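In: next come a sequence and a model predicted from it.
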Amino acid sequence: MSWHHADLAGLDLETTGTDPETARVVTACIGRLDEESWTAGNWLLRQDAPIPEGAIAVHGITTEFANTHGEDPKAALAAIADEIYAHWASGRPLVVFNAPYDLTVLDRCLSREGLGNLDVRGPVIDPRVIDKQFDKYRKGKRTLTDMCAHYGIAFSADEAHGAEADTKAACMLARQLSHLATGNGRTTVGDLDFDDLHRSQATWYRDNINDFAAWAKRQGRPLDDANTDWPIR
């Protein structure tokens, strides 16, 4: 049975920057999408350093707002990890758009707070990896907004970069991608069980990065960092 109608969990983070090794979590959402409803939990974290203006321009959260209304980062990060583990324990996959960014940020933030590393105890679904595997040569960007538009998911640019809106859109996109044919003419992405899909995505991501690195080298622009680890770097 296809997981098109499966119960999905999702995660999105809004952060202080684009480098997952140094970015801090500003807001986080973990949501659950079933056939009939959407439920979500949200976190706003206090900051130990000013949020860069570039990040504020993306998600709209200022340092003053975060420190006035946010909660202790260590407690919030522990709660986020526990919620993820609870979904995995219940058999739900975790949908994360561009997982190597969000999950690496979360992993490093947990470690920084003395909470250990994020333990991948269940399957992850990364719509960006699936789309890239089955529509390799489509021109244009593959942001969440662009991909939702391509696959007919109602999601506007005005909604983008709000953690809950992004989480729900990613879950809806994952369901839509479950209909993609795998190429053998008999099965779809949704026919893969979650564990097989998780393993397949790790392979697809690695192969895609290696292909791009080889292309960049041929162009005389070798990549400084061609990390192939998925879903956490």
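Out: Thanks, I have it. Owing to the predicted nature of the structure, the values given are computational and were not obtained by experimental measurement.
In: please make it C-alpha for all contacts and neighbour counts, starting now.
Out: Will do.
In: element containing Ala216, please.
Out: helix 194-218 (DSSP states H and E).
In: take this one as well and set it beside the first:
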Amino acid sequence: MNTPWHTRPMAAFDIETTGLDVEGDRIVTAALWRIDPTRRTKDVTTWLADPGIEIPQEATDIHGVTTEHARAEGRPAAEVVNEIAAALEEVISDGVPVVVYNAPYDLTLLDRELARHRPDRPLTAQPLVVDPLVLDKQVDTFRRGSRKLVDVCAHYEVPLAQEEAHGAAADALAAARLAWRIAATHPEIAAYSAEELHAAQVKWKGEQSASFQEYLRRRNPEAVVDGSWPLIASPV
């Protein structure tokens, strides 16, 4: 019998940014964990970038990084983006799945940063992704309440204090623990291989988005919900 994916090595990735626009906003901080449950080890690499643009106060209120701090302590965005890409490519080459909560946001924004700073060198391959937001909606579709990371962690009793939320390292580690908890409590999720689970999430995200779009169109017939996962295609 194969060892369940959630008991094998995994990575976890998160970014904090200048805003919510994946096409125009920039990375401010990032974190990538390498976690090995069999060895009980976890190691994190973190980055602080000078995004090259002003960090709006609304973004600073969330992650705590000001424009002045990023300019003084952060490294040039191109260097940071290159290092993030190299670290992810190492994970990908090892065949390790990457946990990313609400993956289309983080991975799409990273993709656009790569296009901005090294247009001739995208990621060599896309990672196998585990998105606890998609998993939670699949196993507990009709639960009421917020699906923000901090609230979903509270539901599953995964530690993530409100004051720690929106720190890239804390959020990424909490997402990994959340993925483990969902798989540990739902055998049907644990039964997938990492490759099978990635493919299943593509389907589930599409279904979830279609259902939400149908709900929104009861009031707004023009509502559109993008079901792309784990990456939103670049606009033509």
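Out: Looks like it arrived, so ask away. All values reported here derive from a predicted model rather than from experimental measurement.
In: which residues touch the residue nearest the centre of the second structure?
Out: Among the residues of the second structure, the one closest to the centroid is Val100, at 2.8 Å (CA atoms, centre = their mean). When contacts are counted by CA atoms under 8 Å, 6 or more residues apart in numbering, Val100 of the second structure is found next to Ala12, Phe13, Asp14, Asp106, Val129, Val130, Asp131, Pro132, Ala172, Ala175, Ala176.
In: any chance of TSV for the residues you listed, columns secondary structure and distance to Gly206 of the second structure?
Out: Below are those laid out as TSV (DSSP: H, G, I helix; E, B strand; the rest coil; distance: CA to CA, whole Å):
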residue	secondary structure	distance to Gly206 of the second structure
Ala12	strand	23
Phe13	strand	22
Asp14	strand	22
Asp106	helix	18
Val129	strand	15
Val130	strand	15
Asp131	coil	13
Pro132	helix	15
Ala172	helix	24
Ala175	helix	21
Ala176	helix	23
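In: distance of the residue nearest to the centre of the second structure from Asp36 of the second structure?
Out: Look at Val100 of the second structure and Asp36 of the second structure: by CA to CA, to the nearest Å, they are 17 Å apart.
In: Asp196 of the first structure: neighbour count?
Out: Asp196 of the first structure has 11 neighbours, counted by other CA atoms under 10 Å.
In: quickly find the element holding the closest residue in space to Pro122 of the second structure that isn't next to it in sequence.
Out: If the residues on either side of it in the chain are set aside, Pro122 of the second structure comes closest to Leu114, at 6.2 Å by CA to CA, 6 or more residues apart in numbering. Using DSSP H and E, Leu114 of the second structure sits in helix 103-117.
In: which residue range of the first structure does that helix align onto?
Out: Residues 99-113 of the first structure are the counterpart of helix 103-117 of the second structure, counting by TM-score structural alignment.
In: list the contacts for His117 of the second structure?
Out: Neighbouring residues of His117 of the second structure by CA under 8 Å, 6+ apart: Ala77, Ala78, Val81.
In: what's near enough to touch the residue nearest to Pro122 of the second structure?
Out: Contacts for Leu114 of the second structure (CA under 8 Å, 6+ apart) come out as Val81, Asn82, Arg121, Pro122.
In: and the first one, what's its match in the first structure?
Out: Across the two structures, Val81 of the second structure finds its equivalent in Leu77 of the first structure, going by TM-score structural alignment.
In: quickly find the element holding its match.
Out: helix 73-89.
In: give me the contact list for that helix.
Out: Counting by CA under 8 Å, 6+ apart, 9, 28, 30, 43, 45-47, 93-94, 106, 109-110, 113, 115, 118, 121-123 sit against helix 73-89 of the first structure.
In: buried ones among the residues you listed?
Out: For these, a neighbour count by 16 or more other CA atoms under 10 Å gives the buried set as 9, 28, 30, 43, 45-47, 93-94, 106, 109-110, 115, 118, 122-123.
In: in strands, which of those fall?
Out: Among those, the members found in strands (DSSP state E) are Ala9, Ala28, Ile30, Trp43, Leu94.
In: buried sites along the helix holding Leu77 of the first structure?
Out: For helix 73-89 of the first structure, the neighbour count (16+ other CA under 10 Å) marks Pro73, Lys74, Ala76, Leu77, Ile80, Ala81, Glu83, Ile84, Tyr85, His87, Trp88 as buried.
In: just the angle between that helix and helix 99-112, please?
Out: Here helix 73-89 of the first structure runs at an angle of 130 degrees relative to helix 99-112 (axes from the mean of the first three to the mean of the last three CA atoms, to 10 degrees).
In: give me the mean deviation of helix 73-89 of the first structure from the second structure.
Out: Average distance, helix 73-89 of the first structure versus aligned residues of the second structure after superposition (mean CA distance after the TM-score superposition for the first structure): 0.8 Å.
In: a markdown table for the ones in strands among the buried ones among the contacts of helix 73-89 of the first structure, including distance to Gly17 of the first structure?
Out: Below are these laid out as a markdown table (distance: CA to CA, whole Å):
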| residue | distance to Gly17 of the first structure |
| --- | --- |
| Ala9 | 25 |
| Ala28 | 14 |
| Ile30 | 20 |
| Trp43 | 18 |
| Leu94 | 23 |
